[in-house]
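Asker: quick one: sequence plus predicted model below, questions after.
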Amino acid sequence: MPIVNRIADFSADMTEWRRHLHTIPELGFDCPKTAAFIAERLREFGVDAVHEGIAQTGIVALIEGSEPGPTIGLRADFDALPIHEETEVDYASTHPGKMHACGHDGHTTMLLGAARYLAETRRFAGRVALIFQPAEESGGGADVMVQEGILDRFDISEVYALHNAPGFEPGGFYTTPGPLMAAVDTFHIDIQGVGGHGAMPHETCDPVIAACGIAQAIQTIVSRNHYALDDLVVSVTQIHTGTVDNVIPDTAYLNGTVRTFDPRVQQMVQERMTAIVAGHAASYGVTAELRYDIGYPATINDSDKAGFAADIAREISGENRVVADAGREMGAEDFAYMLLKRPGAYLFLGQGDTAGLHHPKYNFNDEVAPVGASFFARLVERAQPLVMAEGA
């Protein structure tokens, strides 16, 4: 892999940073140890400014280039997941019930590597804004940082981000122009019935049967209410009810996720789910309340920026190791909020044959960190090149 030589020189340092971050996973917006470590490294690198306390523990660091020009934004998320780690590595989580099971420790390390290189060399025009973000997994930290004004405050004109990809060749990249990842909504259904003895169901209004009926009927939204070529996922992921074999309970609860790309499809799902819940409640003689929470929007790459980023990826990893039209997928990502406000692109970086994301045995592949750092560095240098003086 033709990674940047200077970044290769300190790749061992990057591994050390990443493994330290892996030991101190923190959740949501409450990431003080992680943020302190990032800020300390940035100041060691000699960046021009470190703005802390954005979205509670988020950071924006600025590096000035060697000539005037616009500001390009590079983003890394740094929150972890509420999962008990099972990797058995000697740098495993020291925070019980929390781990970096999505590789955000690697994302942060790659951006720190790019920061060190860019602060040393400054072979670009304008300015780079390094965005270190909490609460990607839950809470929409990207949205909060946008709402707190980072794009306007730091005059960021375009934004880019990477995510690690288990199962894809290590050091390879993939992305796609336009829609890349889905919008994600969450639904909650609370059913109130009348419980009683399991041997006397005629004296009850059974919420268990109502829950089963609603769960099955919801699936017809995909099979019967939308055009088959429109991407849509509706999944019931939780049903909670009952305590013992001979008691019909009073209540039941259903929960699940909806993934869409088209706002019209999203609206249709919400309307049909409302009708299904109300209709089944009436037919089973129970009451049911639907709470439908709109979540992250679809992640939509700017077509030109995605093409440009793919060209940079080819420069780093080679023509045959970059897929620029990989198609879209049903996962979600709060970087979508930044892409709603600024043109940019989101790419995936292959990790090789590892456990999957959000798995208790997942561990970021340190060998690809210099690849990601080199991508970020070259992206800045190519997007905002220096204008050499005539005759130089």
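Answerer: The structure has been received and is ready for your questions.
Asker: please make it C-alpha for all contacts and neighbour counts, starting now.
Answerer: Noted.
Asker: which elements pack onto the lengthiest helix in the chain?
Answerer: Longest helix of the chain, by residue count under DSSP state H: helix 263-284. Counting contacts by 3 or more CA pairs under 8 Å, 6 or more residues apart in numbering; DSSP states H and E, helix 263-284 packs against helix 207-218, helix 220-224, strand 287-294.
Asker: return the most buried member of those.
Answerer: helix 207-218 (a mean of 20; mean count of other CA atoms under 10 Å).
Asker: next, the angle strand 287-294 makes with that helix.
Answerer: For helix 207-218 against strand 287-294, the angle by axes from the mean of the first three to the mean of the last three CA atoms, to 10 degrees is 40 degrees.
Asker: what about versus this one:
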Amino acid sequence: MAKIAIMGFGTVGSGVLEVCRRNAASIARRAGEPVEVKYILDVRDFSDSPDAALFTKDLDVILADPEIRVVVETIGGTRFAYPYVRRCLESGRSVCTSNKEMVATYGAELLALAREHGVAFLFEASVGGGTPIITPMHQCLAANHISEIQGIVNGTTNFMLTKMKREGMDFAAALKIAQQLGYAETKDPGDDVDGRDACRKIAILGSLACGHHLYPDNIPTRGIRDITPEDIEAAEKLDCAVKLIAWYREKPDNGVAAGVEPMLVPNSNQLAGVNDVFNAVLMKGDMLGDVVFYGKGAGKLPTASAVVADVIDALKEGSKVHDSLFWKPAEKLDGMLSDDTPCACYIRTSGVPAAMLSSVAGPGTLVSDHGDTAAYLIRSASPADLALVKEKLSVLGGTLSLVLRMLSE
């Protein structure tokens, strides 16, 4: 029988215990032996729990037990999770995690540590929740060169944008519903609505694609706080949807670029039809072409099922598993992984007559005119062009309130 430990007994950690028990027979068949949770590490008091005997507040108890072969980390964040995971790997135990922040920040280091100690460091649930993305990417697509990734990887913001589109809600109203349903944090929803969650996920996928570590701090990131119902209505006139897109692509100079930003997505693009809390990731492979992964991006049991699948792989394959996941360490850049390629851009302006926008912004289409504010689609603009547009508007007493680039098809 294989014994495992869980660090962190929140939503996902409790889900891991539930999955291990509910699907014990099928897990045993796939792992080649029964799998049992022997310890749960959590600083809170669970003395009233029916599983009180499993709980410990001391990591050393787990590390001192030779029966523990795999440790599941679902603490979240990096303050405690990172040093705990290091100690587990150094002790010769494989680690499976759903912690996107830790993987995005320390992934290369932890993968190297796992290789050094002949164990696995697996993190399927860190991107896409229960939707398989990472394993297909490094196994099924291993013969492909991935040149571009486009994804909706945050279910909370996608739910909010869907509400804004279908029901005409503003940002505040959509956020309130997302919080009431438990999709967004009540105290600080910033990781979702400001794009940090999506940034960590595209950092992980981009690192896998290019083979070296991409840091979230180097990825330009902007969330959806400035999106209005009028912007979404304007997008519909352009046969597009507004989506928070996490993207990665190779540049002609052999560099890479990545970003997270709300974008206009043409309805001809598969991502435009991804609604509610669903996620979708489109990858471009040189042999396979386009492939899309679609499913719910979060949830207790879907995410826990992905963690347990990693546990099974770690038990079966041991030190072999992590090799195909490996990416190289790299120094953090001084600048950002920006892309200066010109593209169609939607702009929202105020304080300047709509009739003047073609002379200020260049060739394009007037989308809407609400008197003091107007929306305009520039046919093609680079970041430098947009900076010039902003300067011209300022000289005329106007402002550039919003820019949404159009996603390439």
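Answerer: Received it, and whenever you're ready, just let me know what you need. Fair warning: this is a prediction, and the values are worked out from it, not measured in the lab.
Asker: TM value for the aligned chains?
Answerer: Once superposed, the chains reach a TM-score of 0.27 (TM-score structural alignment, normalised by the length of structure 1), with 179 aligned residues with a CA RMSD of 6.9 Å.
Asker: rewinding a little: give the buried residues for the longest helix of structure 1.
Answerer: Residues of helix 263-284 of structure 1 classed as buried by neighbour count (16 or more other CA atoms under 10 Å): 265-266, 269-270, 272-274, 276-278, 280-281, 284.
Asker: closest to residue 248 of structure 1 among the residues you listed?
Answerer: Proximity of these to residue 248 of structure 1 was ranked by CA to CA; the top entry is residue 284 with 14.1 Å.
Asker: tell me where the stretch 301-409 of structure 2 has helices.
Answerer: Counting by DSSP state H, counting those that start in this stretch, the stretch 301-409 of structure 2 has helices at residues 357-361, 383-395.
Asker: the stretch 251-392 of structure 1: helices as residue ranges?
Answerer: For the stretch 251-392 of structure 1, helices defined by DSSP H, counting those that start in this stretch occupy the ranges 263-284, 303-317, 336-341, 369-383.
Asker: now the second one: buried residues?
Answerer: Burial within helix 303-317 of structure 1, assessed by neighbour count using 16+ other CA under 10 Å, is assigned to 303, 305-317.
Asker: over to the shortest one?
Answerer: If you call a residue buried by 16+ other CA under 10 Å, then helix 336-341 of structure 1 has these buried ones: 336, 337, 338, 339, 340.
Asker: picking that back up, would you format the helices of the stretch 251-392 of structure 1 as TSV with distance to residue 74 of structure 1 included?
Answerer: Putting those into TSV (distance: least, CA to CA, whole Å) gives the following:
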stretch	distance to residue 74 of structure 1
helix 263-284	28
helix 303-317	12
helix 336-341	11
helix 369-383	7
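Asker: residue 76 of structure 1: which of the ones you listed is closest?
Answerer: For the helices of the stretch 251-392 of structure 1, proximity to residue 76 of structure 1 was assessed by CA to CA; helix 369-383 is nearest, at 10.8 Å.
Asker: residues contacting the closest one, please?
Answerer: Outside of helix 369-383 of structure 1, the residues within contact range by CA atoms under 8 Å, 6 or more residues apart in numbering are 1, 3-4, 7-8, 11, 14-15, 72, 74, 106, 109-115, 117-118, 123-125, 128, 162, 171, 309, 312-313, 316-317, 349.
Asker: buried ones among those residues?
Answerer: 3-4, 7-8, 11, 14-15, 72, 74, 106, 109-115, 117-118, 123-125, 128, 162, 171, 309, 312-313, 316-317, 349.
Asker: among those residues, which are located in helices?
Answerer: 7-8, 11, 14-15, 106, 109-115, 117-118, 309, 312-313, 316-317.
Asker: how far away is the nearest residue to residue 346 of structure 2 once chain neighbours are set aside from residue 395 of structure 2?
Answerer: Spatial nearest neighbour of residue 346 of structure 2, excluding adjacent residues (CA to CA, 6 or more residues apart in numbering): residue 377 at 4.4 Å. Applying CA to CA, to the nearest Å, the value for residue 377 of structure 2 to residue 395 of structure 2 is 21 Å.
Asker: try residue 86 of structure 2
Answerer: Distance, residue 86 of structure 2 to residue 395 of structure 2, by CA to CA: 55 Å.
Asker: comparing those two, which residue is more hemmed in?
Answerer: residue 86 (16 against 9; other CA atoms under 10 Å).
Asker: are we agreed that the more buried one is in a strand?
Answerer: No. Counting by DSSP: H, G, I helix; E, B strand; the rest coil, residue 86 of structure 2 is not part of a strand but helix.
Asker: and it, what does it touch?
Answerer: Residues near residue 86 of structure 2 by CA under 8 Å, 6+ apart: 110, 113.
Asker: state the distance from it to residue 95 of structure 2.
Answerer: According to CA to CA, residue 86 of structure 2 and residue 95 of structure 2 sit 9 Å apart.
Asker: do you have the strands of the stretch 51-200 of structure 1 handy? List them.
Answerer: Under the criterion DSSP state E, counting those that start in this stretch, strands of the stretch 51-200 of structure 1 are mapped to 58-64, 67-77, 125-133, 156-166, 173-174, 178-181, 183-192, 196-197.
Asker: quick one: buried residues of whichever helix or strand residue 173 of structure 2 is part of?
Answerer: For residue 173 of structure 2, the host element (DSSP states H and E) is helix 171-180. Within helix 171-180 of structure 2, the residues that count as buried by 16+ other CA under 10 Å are 171, 174, 175, 176, 178, 179.
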